[in-house]
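*Asks:* model the structure of this input:
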Amino acid sequence: MTLLRVAAAQVTAGPNPDANLATATAAVRRAAADEASLVVLPEAVLASFGTDLRAVAEPLDGPFATGLRNVAAELGVVVVAGVFEPSGDGRVHNTLLVTGPGVETSYRKVHLYDAFGSRESDTVAPGKELVTFSFQDVTIGLATCYDLRFADQFTALGRLGAELVVVPASWGAGPGKEEQWDLLTRARAADAQAWLLACDQAYVPPAGTDPLGVGRSSLTTPLGQTSARLGAVADVLHGVVDTDVVAAVRKRVPIL
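*Replies:* Predicted coordinates:
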């Protein structure tokens, strides 16, 4: 049995990467002080949607990523955070940086938010590969926000051995959107037969079609049951991932 202490740091990002880095590092410190080993920050924590993403995008050795890398190393935790990096075609990649002792990887969002009047693909180039990594003997898969609407990605991550899937998000508010978030996080955990830790930006009133956050970060069991959930405001969710639960579910319901 492996037990992994995890946290979702539900924060609000604005347009200024320096201010956002201060917010993010403070949240990581708070989570680590409560003994989390894996700390997940939202999508777009480098800069909120609605910002000129091309202007703020940084390589993964830029100052924002380096700041997160330094605090992760100092505290001995692994941090997952949504950033934007130049894509080389005039757009950016919507990227998850994963960094910490013995871990350094990234995932570029595959499914872009061309829905509800938004056109993420105008400024963001899609990624092409699914990513998993190992930490403290747990296999962890990565997905971002709108990926939640694509069940096959989560089934594939389960088949790749993911026992936990982390999903940073900046989920757009609107009629029924909170209910859809709750439904999809639970369903995708069941599709992967894995724990699912979803970290959204705290609620921000809608501004046009930019997805800014509804809160409701959650930890879901491999059977799709909500283990813990936050409300709308900035906060840190804590939980424990038990890999024996994953093995038991997959043995009882062998859908993968």
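
*Asks:* going forward, measure contacts between C-alpha atoms and count neighbours the same way
*Replies:* Noted.

*Asks:* after the helix or strand V71 falls within, heading C-terminal, what element do we hit next?
*Replies:* Following DSSP states H and E, one finds V71 within helix 63-75. Downstream of helix 63-75, the first helix or strand assigned by DSSP H and E is strand 78-86.

*Asks:* chain center to the helix or strand following that following strand, what's the gap?
*Replies:* Heading C-terminal from strand 78-86, the first helix or strand you meet, by DSSP H and E, is strand 92-100. Distance of strand 92-100 from the chain centroid (Cα atoms, centre = their mean, to the nearest Å) equals 10 Å.

*Asks:* ok, and what's touching strand 92-100?
*Replies:* 43-44, 53-54, 57, 60, 65, 68-69, 72-73, 76-87, 104-109, 123-127, 142, 144, 168 (Cα atoms under 8 Å, 6 or more residues apart in numbering).

*Asks:* second chain to compare with the first, below:
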Amino acid sequence: MTAATLRIAACQITSVADPAGNLALMESWVRRAADGGARVVVFPEATMAHFGSPLAAVAQPIDGPWATAVSELADAHSVLIAAGMFTPDGDRVRNTVLLSGLGHHTGYHKIHLYDAFGYRESDTVAPGTQPVTVTVDDVVLGVATCYDVRFPALFQQLATSGATAILLPASWGAGPGKAEQWNTLVRARALDSGSWIVGCDQADPKTSDVQVDPGAPTGVGCSLIADPLGGVTAQLAAAPGLIFADVAAAATMQARSATGVLTNRAMF
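*Replies:* As a prediction, the model looks like this:
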């Protein structure tokens, strides 16, 4: 692999309500990903504790013990870890993707909250306002979370900020047609941003015998990695699993040149 190619792993797991238990679960998956050559290891949204848990009770700051333990895990394996957690924000929390390792320790706060399909994330979660990118081995990575995938402008903004790939942790809500929507949206965002999209969802809890609130968005599996022309390079079914992609910056340049989606878009 060249300096402009980066191996990224997506770890499709099922979180439980206990942050310590989820941290222990992450250890084995990070080891497997690093052994497979990954420099970036992506976990789902709500890795810290699944939805349906009392989020305010588990929320911790970015410099708190849970995020510090993730940082130590990343350092032990020389990787960047992206994992969903919850951080305090007054009487609500922030839905945060922790980015830790390889000299980074920061977070992206989910901008678009899941007030849809009968669920109201905004009742307990405060929205973020700022897109986030980090650079690993000369490859710029953007970050988005779950419901963000329905909003193309964020992905195009990340692309124009230099992102080659966009990490997309999710805990997708189940329901008729929802898995198909997830697949379509991930591939569409790849096409309309000319970027690799690493969509890492929570595994379907039923495949791990984890009891969850049936009204909460707790994942359907179907994690996938799409290339900048919307092709699926790796995909999982409903159960826990691990997939890899070698993200090539050259592919993004070729795709953006071919489609013209960033150059030709109208600004209203």
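
*Asks:* now the TM-score, please.
*Replies:* Overlay of the two chains. TM-score (TM-score structural alignment, normalised by the length of the first structure): 0.97; 255 aligned residues with a Cα RMSD of 1.1 Å.

*Asks:* before we move on, back to that, ChimeraX command to pick out the buried ones of the contacts of strand 92-100 of the first structure?
*Replies:* Filtering those down to the buried ones (16 or more other Cα atoms under 10 Å) takes a single ChimeraX command:
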select :43,44,53,54,57,60,65,68,69,72,76,77,78,79,80,81,82,83,84,85,86,87,106,107,108,109,123,124,125,126,127,142,144,168
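
*Asks:* which residues of the stretch 1-150 of the second structure fall in strands?
*Replies:* 5-12, 40-42, 80-89, 92-101, 104-109, 115-116, 119-120, 125-126, 133-136, 139-143 (DSSP state E, counting those that start in this stretch).

*Asks:* my guess is G142 of the second structure contacts Q130. True?
*Replies:* No - judged on Cα atoms under 8 Å, G142 of the second structure makes no contact with Q130 at a distance of 11.5 Å.

*Asks:* which of the two has more residues huddled nearby?
*Replies:* G142 (27 against 11; other Cα atoms under 10 Å).

*Asks:* relative to L158 of the second structure, how far out is the more buried one?
*Replies:* 6 Å (Cα to Cα, to the nearest Å).

*Asks:* residues contacting L219 of the first structure?
*Replies:* Counted by Cα under 8 Å, 6+ apart, L219 of the first structure has contacts 195-198, 226-229, 239.

*Asks:* in strands, which of those residues appear?
*Replies:* 195-198, 226-229, 239 (DSSP state E).

*Asks:* turn these into JSON lines, columns for neighbour count and distance to A173 of the first structure.
*Replies:* What follows is these, written out as JSON lines (neighbours: other Cα atoms under 10 Å; distance: Cα to Cα, whole Å):
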{"residue": "W195", "neighbour count": "31", "distance to A173 of the first structure": "25"}
{"residue": "L196", "neighbour count": "32", "distance to A173 of the first structure": "21"}
{"residue": "L197", "neighbour count": "29", "distance to A173 of the first structure": "20"}
{"residue": "A198", "neighbour count": "33", "distance to A173 of the first structure": "16"}
{"residue": "T226", "neighbour count": "17", "distance to A173 of the first structure": "21"}
{"residue": "S227", "neighbour count": "14", "distance to A173 of the first structure": "23"}
{"residue": "A228", "neighbour count": "15", "distance to A173 of the first structure": "21"}
{"residue": "R229", "neighbour count": "21", "distance to A173 of the first structure": "17"}
{"residue": "G239", "neighbour count": "18", "distance to A173 of the first structure": "25"}
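
*Asks:* count the neighbours of the aligned residue in the first structure for A34 of the second structure for me.
*Replies:* The alignment partner of A34 of the second structure in the first structure, by TM-score structural alignment, is A32. A count of neighbours around A32 of the first structure, defined by other Cα under 10 Å, yields 21.

*Asks:* residue contacts, A32 of the first structure?
*Replies:* Contacts of A32 of the first structure by Cα under 8 Å, 6+ apart are 39, 75, 77.

*Asks:* let's verify the most centrally placed residue in the first structure: helix, strand, or coil?
*Replies:* Centroid-nearest residue in the first structure: P168, 1.8 Å away (criterion: Cα atoms, centre = their mean). Per DSSP: H, G, I helix; E, B strand; the rest coil, the local secondary structure of P168 of the first structure is strand.

*Asks:* from A234 of the first structure, how far out is it?
*Replies:* Taken as Cα to Cα, the span from P168 of the first structure to A234 of the first structure is 14 Å.

*Asks:* with L256 of the first structure instead?
*Replies:* For L256 of the first structure, the distance to A234 of the first structure - Cα to Cα - is 36 Å.

*Asks:* so for these two, which residue has more residues nearby?
*Replies:* A234 (19 against 15).

*Asks:* what lines up with that one in the second structure?
*Replies:* So A234 of the first structure corresponds to P240, using TM-score structural alignment.

*Asks:* tell me how many other residues crowd A143 of the first structure.
*Replies:* With other Cα under 10 Å as criterion, A143 of the first structure counts 27.

*Asks:* residues in contact with the aligned partner of A7 of the first structure in the second structure?
*Replies:* Following TM-score structural alignment, the counterpart assigned to A7 of the first structure within the second structure is A9. Going by Cα under 8 Å, 6+ apart, A9 of the second structure touches 33, 38-42, 242-245.

*Asks:* skipping adjacent residues, who's closest to A9 of the second structure in space?
*Replies:* The shortest distance from A9 of the second structure to any non-neighbouring residue, by Cα to Cα, 6 or more residues apart in numbering, is to F244 (4.4 Å).

*Asks:* repeat for E104 of the first structure
*Replies:* V98 (5.6 Å).

*Asks:* any chance of the strands of the stretch 1-150 of the second structure in a markdown table, with distance to D204 of the second structure too?
*Replies:* Listed next are the strands of the stretch 1-150 of the second structure as a markdown table, based on distance: least, Cα to Cα, whole Å:
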| stretch | distance to D204 of the second structure |
| --- | --- |
| strand 5-12 | 9 |
| strand 40-42 | 17 |
| strand 80-89 | 17 |
| strand 92-101 | 20 |
| strand 104-109 | 24 |
| strand 115-116 | 20 |
| strand 119-120 | 18 |
| strand 125-126 | 23 |
| strand 133-136 | 29 |
| strand 139-143 | 23 |
